[in-house]
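Novice: let me see the structure of the following:
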Amino acid sequence: MIEPLLLAVCRVSTYDGERRLTNASSFFFERERRLFLVTSRHVMIDIPSQHHPTRLQVELHTDAEDMAQSTGFSIPLYEDGKSLWRQGIDAGGEIDVAVIEIDRNALPQGAVYRAFGPANLLAPGDQVEVGSSLLIVGFPLGFHDTLHHMPVVRHAVIASSFGLRFKGEGYFLTDARTHRGTSGAPVVLRAPVTRGMPETTLQWLLLGVHSSRIDVGTRDQILDEALGLNGTWYTDILMTLTDQ
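Specialist: Okay, here's the model as predicted:
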């Protein structure tokens, strides 16, 4: 049995035409029968590093009975010179989360995947404590099970007051060992039994989208270890980005 959570996450490669650029992580989000791919906005475009891909390629399973079977699925990022993805902005500035809608009819025949949905987001009254244990599901440095094409999981804990915008921006901190390639990974918390989520729903609360490691510019590269802290953007932005 494959845990459904692992089937909701897929590996992303960015391309400029046929030239491969970077690796990242992503996950599926479904709303009102529409399917979206969610990742970090800097995977789509990152002006400071001159990262300008023209398409993404995600790896999809194609046989529910044999997880070793997969194929690459290409997603164009532009049409007639206009970007096809959506990114968010709020009073604190740009939000490092982006979504792009996927045409289900274009998916490979027999595509096997799962998707988060609005039921996986926090509801009014839900409380998450600092120090809570989380999982980050993704592809650090592109590493994964190359036979079965599955992501790996890293443990994390909430390292700042959850619900409070760290430095006034729309993210919170996690304490976890992460690497390049984890950008866009879902950050999840096991849903409590009292939540009463339907059996067909992933039994996880989708708390955030992992963005990047956070460091201190004044850190002595020899004497001081890296902080080991990460910025994770709140997922309430998904309801805005997937709105009709």
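Novice: going forward, measure contacts and count neighbours with C-alpha atoms only.
Specialist: Will do.
Novice: quick one: secondary structure of Met239?
Specialist: helix (DSSP: H, G, I helix; E, B strand; the rest coil).
Novice: for it, which non-adjacent residue is closest in space?
Specialist: Nearest non-adjacent residue to Met239, counting by Cα to Cα, 6 or more residues apart in numbering: Pro118, 7.6 Å away.
Novice: thought that neighbour was touching Arg31?
Specialist: Yes: with contact defined as Cα atoms under 8 Å, Pro118 reaches Arg31; the gap is 6.8 Å.
Novice: show me what the strand ranked longest in the chain is packed up against.
Specialist: Counting residues, the longest strand in the chain under DSSP state E turns out to be strand 19-31. Counting by 3 or more Cα pairs under 8 Å, 6 or more residues apart in numbering; DSSP states H and E, the packing neighbours recorded for strand 19-31 are strand 9-16, strand 34-39.
Novice: most tightly surrounded among the ones you listed?
Specialist: strand 9-16 (a mean of 24; mean count of other Cα atoms under 10 Å).
Novice: so what does it touch, helix or strand wise?
Specialist: strand 19-31, strand 55-61, strand 133-138.
Novice: dump these to a markdown table, plus distance to Val193.
Specialist: Output for the helices and strands packed on strand 9-16, formatted as a markdown table (distance: least, Cα to Cα, whole Å):
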| stretch | distance to Val193 |
| --- | --- |
| strand 19-31 | 22 |
| strand 55-61 | 30 |
| strand 133-138 | 16 |
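Novice: to compare against the first, here's the next sequence to fold:
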Amino acid sequence: MLESILLSTVPVGTFRGNTGLTNASGFFFLRDERLFLVTSRHVLQDEPSGHFPDRLEIEVHTDPNDFGQSTGFSIPLFHDGLSLWLHGQDSAGDVDVAAIEIDRRALPANAVFRAFTPAHLPEDFRLIEVGTSVLVVGFPLGFHDTLHHLPVVRQAVIASSFGLRFQGQGYFLTDARTHRGTSGAPVVMRAPAGTDGLGDLPWLLLGVHSARLDVGKRDLTIDEALGLNCAWYADIVTRLTAGAPFLR
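Specialist: Have a look, this model is predicted:
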């Protein structure tokens, strides 16, 4: 039996025309029967690095009995010159999370995936303490099971007080070894037994991995990297997808 969490996350390739640019991670989120792909905002646009793709490509499984069967699926980022993705701000400024709706009519009829829903967000933060074990599900440096087209997981722990905005920003910290390509990965923990409404995806969606955190004055020849990462609180996903304009 394949763990359902591995079907929630897909590799995200960014393109400008036919030119491949970067690799990242993303996951499915279902809201009122509307399907969204969630990833980091900087995957879709990053002005400091001059990163301006015009489409994404993800990989979708097409056979529940053979995970070696999959197909690429292209997602445009613009329509009539207007961006199609949703991103938000909070009291501290921009949030590095974006969501873009997937036209389910264009997906293969036999597409196999799992999607988080608003029910997968934690309600009782007391269950999530500093040191709580979590997983980061994604495609570090693009690495994955190339035969079955599945992500890998990194073990992590919550490294700051969950529920408090670290340094006033809308994220918490994780302690995990991560790499480029993990941007947009879901940060999850096993749901407590008896949690309702999760279907066959018994995980809580805590956050969206964004980037490694470092110290500006670190001596690169003496000091190791902190090994800490920013994960934006997952409630931003529910706010982005609530009242999202329908596909044109």
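Novice: SS state for Met189 of structure 2?
Specialist: strand.
Novice: what residue of structure 1 matches up with it?
Specialist: Applying TM-score structural alignment, one finds that Met189 of structure 2 aligns to Leu189 in structure 1.
Novice: just to revisit the earlier point, tabulate the helices and strands packed on strand 9-16 of structure 1 in JSON lines, adding columns for mean neighbour count and distance to Pro4 of structure 1.
Specialist: Below are these laid out as JSON lines (neighbours: other Cα atoms under 10 Å; distance: least, Cα to Cα, whole Å):
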{"stretch": "strand 19-31", "mean neighbour count": "21", "distance to Pro4 of structure 1": "12"}
{"stretch": "strand 55-61", "mean neighbour count": "21", "distance to Pro4 of structure 1": "13"}
{"stretch": "strand 133-138", "mean neighbour count": "24", "distance to Pro4 of structure 1": "12"}
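Novice: is it possible to get CSV of the helices and strands packed on strand 19-31 of structure 1 that adds distance to Thr232 of structure 1?
Specialist: Formatted as CSV, those follow (distance: least, Cα to Cα, whole Å):
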stretch, distance to Thr232 of structure 1
strand 9-16, 16
strand 34-39, 12
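Novice: which among those is found nearest to His144 of structure 1?
Specialist: Closest to His144 of structure 1 of those is strand 9-16 (Cα to Cα; 8.8 Å).
Novice: do you know how far the nearest residue to Gly117 of structure 1 once chain neighbours are set aside is from Asp215 of structure 1?
Specialist: Spatially, and ignoring its direct neighbours in sequence, Gly117 of structure 1 is nearest to Glu30 (5.0 Å; Cα to Cα, 6+ apart). Using Cα to Cα, to the nearest Å, Glu30 of structure 1 is found at 34 Å from Asp215 of structure 1.
Novice: about what we covered before: what about the match of Met189 of structure 2, how many residues nearby?
Specialist: 21 (other Cα atoms under 10 Å).
Novice: might one say that it is in contact with Ser133?
Specialist: Yes: under the criterion of Cα under 8 Å, Leu189 of structure 1 makes contact with Ser133 at 7.1 Å.
Novice: nearest spatial neighbour of Thr235 of structure 1, chain-adjacent residues omitted?
Specialist: If the residues on either side of it in the chain are set aside, Thr235 of structure 1 comes closest to Gly208, at 5.0 Å by Cα to Cα, 6+ apart.
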